[in-house]
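Novice: Give me a model of this one.
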Amino acid sequence: MDEREFLAGRFEAHRTHLRAVAYRMLGSLAEADDAVQEAWLKLSRADVGDVENLGGWLTTVVGRVCLDMLRTRGARREEPLEARLPDPVVSPAAGVDPEQEALVADSVGLALLVVLQSLGPAERLAFVLHDMFGVPFEEIAPIVGRSPAAARQLASRARRRVQGAAPVPDPDLTRQREVVDAFLAAARDGDFDALVAVLHPDVVLRTDRGAVPGGRAELRGVRDVSGQMATFHRAASSYATRPALINGAAGVVALADGRPTSVLSFTIANGVIAAIDILADPERLARLDVTVLDG
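Specialist: Okay, the predicted model is just below:
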């Protein structure tokens, strides 16, 4: 085995972890793969003979790559990232594929990723690397061009925003599924009272139909969300639904002629629905592999 093959083998041992870091930073599975590939290119050109902790070195490299990608997005003045739902990780209702476990560990649901998208790039990096992956602030500081104390403050500010905006989901998947099934039954039956009963008073509904006028919308509060009963009823009556895990939580994929028309992610907190995230962007759904639901 030559040196490059040896280095590639060491890199592959860290790929799953690096992809998880990039997914939390970017909210895009494709861009996460691009960031990981860029990390490999940097590794292949670097002299890492004296690096004792290759995993830590690669984590900071991926963090820096993701930070640059986020800053480039802002420089292009694209549509605000918080308006776009992150990519969902779809798994069979029976359980998450082992290769996906790192992506959705620590309750990294769509609701949390939406909040992360609202953070500034440096805040997001400090929070993700430190709070989610335990990277010391001394290693985060040079990535963001700040002192360790300033990096700590970035993470602290991000933490306060996350804790105030991202509901903590119930851990019991069986109970989650019961609540989701109750929601779907209420929608199919057009039972307004039953629908309201499973919604948190401050429930948020986010819908992403893609880059079309009015394609991205957000409603807050049980009154406005329950006001979509006609839409819920029409969708539940018109499409086949398959139970799935969306980022490790109970969710649903709606299908027409075997193709996905929408992915519904639910955040269940204290036995009721705190957030509903609906991805209905045809272009992104076309790339979704629903054969995983056959397992």
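Novice: contacts, neighbours, all on C-alpha from now
Specialist: Will do.
Novice: Give me the contact list for the longest helix anywhere in the chain.
Specialist: In the chain, with assignment by DSSP state H, the single longest helix is helix 3-26. Applying Cα atoms under 8 Å, 6 or more residues apart in numbering, the contact partners of helix 3-26 are 29, 31-33, 35-36, 40, 44, 55, 58-59, 62-63, 66-67, 70, 99, 102-104, 108, 113, 116-117, 124-125, 128-129, 133.
Novice: Sequence B follows; please return its structure for comparison with A:
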Amino acid sequence: MLDRVNEFFGEMMLTELRGQTFRDYAADRGSKGGARRDLEALRAAINHYHAEETLDMVPKVTLPEKGEPRQSWLTRSEIAKLLLAAMGWVPVSCDVATQQPNRWKRTGWRNPHLVRLIMVGLYTGTRLTAILNLQWMANTTGGHIDLDRGVIYRKAQGERTMHNKRKTPVKIPPRLLRFLRYWHKRDTTIDERGRSVTLRYAVHYGGEKITKPHKAFRSIRATAGLGDDITPHVLRHTRATWLAQAGVEVEQAAASLGMTAEEFERTYAHASPDFQQQAANAF
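Specialist: Predicted coordinates:
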């Protein structure tokens, strides 16, 4: 993030920063949301330096306006197609009316790491980076999965997180827990000394840590017949929407996603079956 900021601002003095400078950066970045996140990081860096060294002048960082919360989410049928594509199934025919796949055969490339990513993302709403850092035991570099307690701890030991990127623990749904136990068993072998050895990361590719699953995800997305707006982050929105549709208590739903009740209500309350029901039936 700061690499992008440094490319634009690196040769400037703090006294040169103006509101128009930040607007120029947003235009150059081409994404208001991305520019806002970058400039928030720049503001944090400036404020941190000021707190440590004391600046004579602290520039006011002008941020682009917040965009509307994303509303994309997947239906159960779409999730099923995405999982089929990840398991190597390809469509052999499509529905005439909808042009969506309706018959499949297993002849394609298999992506078991994406199956794990999709299942963990869907059933816990964990953000992509946190999923890729999940490990089978407690550590200081990422979260971990406690199969005995049935809890995913999304935060590394001793890790500090931003207030808007909280990594609260999440109770593992029973359906996902069965898969996690199976995957843990698959990832465990016995070495020549008779000791049990388990791979480090829960979501991995050939035992190695995954850094960028986007290319493979785009491939299965195309096979499943889904649009370009479907990214791994949509799995988080899908879980939140399904929780709202199921009428789960706002506080519990928000806590499982690592967000505040206010954030959950603002973004997902409309999906609840009880949304404005009392007001609608008032008279």
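Novice: Give me the TM-score for this pair.
Specialist: Here the TM-score for the pair of chains, by TM-score structural alignment, normalised by the length of structure 2, is 0.25; 113 aligned residues with a Cα RMSD of 5.9 Å.
Novice: List the first helix or strand encountered after the longest helix of structure 1 toward the C-terminus.
Specialist: helix 29-45 (DSSP states H and E).
Novice: what's the angle between the next helix or strand after that following helix and helix 3-26?
Specialist: On the C-terminal side of helix 29-45 of structure 1, the nearest following helix or strand under DSSP H and E is helix 54-75. Between the axes of helix 54-75 of structure 1 and helix 3-26, defined by axes from the mean of the first three to the mean of the last three Cα atoms, to 10 degrees, the angle is 50 degrees.
Novice: quick check: angle from helix 54-75 of structure 1 to helix 29-45?
Specialist: Angle between the axes of helix 54-75 of structure 1 and helix 29-45 is 130 degrees (criterion: the same axes, to 10 degrees).
Novice: What are the buried residues along helix 54-75 of structure 1?
Specialist: For helix 54-75 of structure 1, burial by neighbour count (16 or more other Cα atoms under 10 Å) applies to 54-55, 57-67, 69-70.
Novice: in structure 1, which spans are helices?
Specialist: Listed in chain order, the helices of structure 1 (DSSP H) span 3-26, 29-45, 54-75, 101-104, 110-117, 121-127, 137-144, 148-165, 173-189, 192-197, 222-226, 229-238, 282-286.
Novice: out of these, which comes closest to residue 251 of structure 1?
Specialist: helix 173-189 (7.1 Å; Cα to Cα).
Novice: buried set for the closest one?
Specialist: Applying a neighbour-count criterion of 16+ other Cα under 10 Å, one finds 173, 176-177, 179-188 buried in helix 173-189 of structure 1.
Novice: next one: stretch 263-272 of structure 1
Specialist: 263, 264, 265, 266, 267, 268, 269, 271, 272.
Novice: wouldn't residue 206 of structure 1 be in contact with residue 276 here?
Specialist: Yes - look at residue 206 of structure 1 against residue 276 with Cα atoms under 8 Å: they come within range, at 6.3 Å.
Novice: So residue 222 of structure 2: helix, strand or coil?
Specialist: helix (DSSP: H, G, I helix; E, B strand; the rest coil).
Novice: can you pull the contacts of it?
Specialist: By Cα under 8 Å, 6+ apart, residue 222 of structure 2 lies in contact with nothing.
Novice: Go through the buried residues of stretch 263-272 of structure 1 and name the one nearest residue 196 of structure 1.
Specialist: residue 272 (9.7 Å).
Novice: mind listing what the closest one touches?
Specialist: With contact set as Cα under 8 Å, 6+ apart, residue 272 of structure 1 has these partners: 179, 197, 198, 199, 200.
Novice: Scan these and report the most crowded one.
Specialist: Among the contacts of residue 272 of structure 1, the one with the most neighbours (other Cα atoms under 10 Å) is residue 199, at 25 neighbours.
Novice: thinking again about what came up before, take the helices of structure 1 and write them to a markdown table, including distance to residue 256 of structure 1.
Specialist: As requested, those are arranged in a markdown table below (distance: least, Cα to Cα, whole Å):
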| stretch | distance to residue 256 of structure 1 |
| --- | --- |
| helix 3-26 | 29 |
| helix 29-45 | 24 |
| helix 54-75 | 34 |
| helix 101-104 | 27 |
| helix 110-117 | 23 |
| helix 121-127 | 37 |
| helix 137-144 | 46 |
| helix 148-165 | 34 |
| helix 173-189 | 16 |
| helix 192-197 | 24 |
| helix 222-226 | 24 |
| helix 229-238 | 8 |
| helix 282-286 | 12 |
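Novice: which of those is buried the deepest?
Specialist: Across the helices of structure 1, the average number of neighbours (mean count of other Cα atoms under 10 Å) peaks for helix 121-127, which reaches a mean of 26.
Novice: sorry, back to before: now the two most distant members of the contacts of residue 272 of structure 1.
Specialist: Largest separation among the contacts of residue 272 of structure 1 by Cα to Cα: 179 and 200, giving 11.6 Å.
Novice: just to revisit the earlier point, quick one, which of the helices of structure 1 gets closest to residue 244 of structure 1.
Specialist: helix 173-189 (9.5 Å).
Novice: Show me what the closest one is packed up against.
Specialist: helix 192-197, helix 229-238, strand 249-256, strand 259-269 (3 or more Cα pairs under 8 Å, 6 or more residues apart in numbering; DSSP states H and E).
Novice: ok, residues contacting the first one?
Specialist: Residues external to helix 192-197 of structure 1 that are found in contact with it (Cα under 8 Å, 6+ apart): 182, 183, 186, 187, 222, 226, 229, 272.
Novice: Residue 163 of structure 1: which of these is nearest?
Specialist: residue 272 (18.4 Å).
Novice: I figured residue 86 of structure 2 hits residue 114, correct?
Specialist: Yes - in this structure, residue 86 of structure 2 is within contact of residue 114 by Cα under 8 Å, at 6.0 Å.
Novice: which residue ranges form the helices in structure 2?
Specialist: For structure 2, helices defined by DSSP H occupy the ranges 2-9, 19-29, 32-53, 76-86, 112-124, 128-132, 174-186, 214-223, 234-245, 250-257, 261-268, 277-280.
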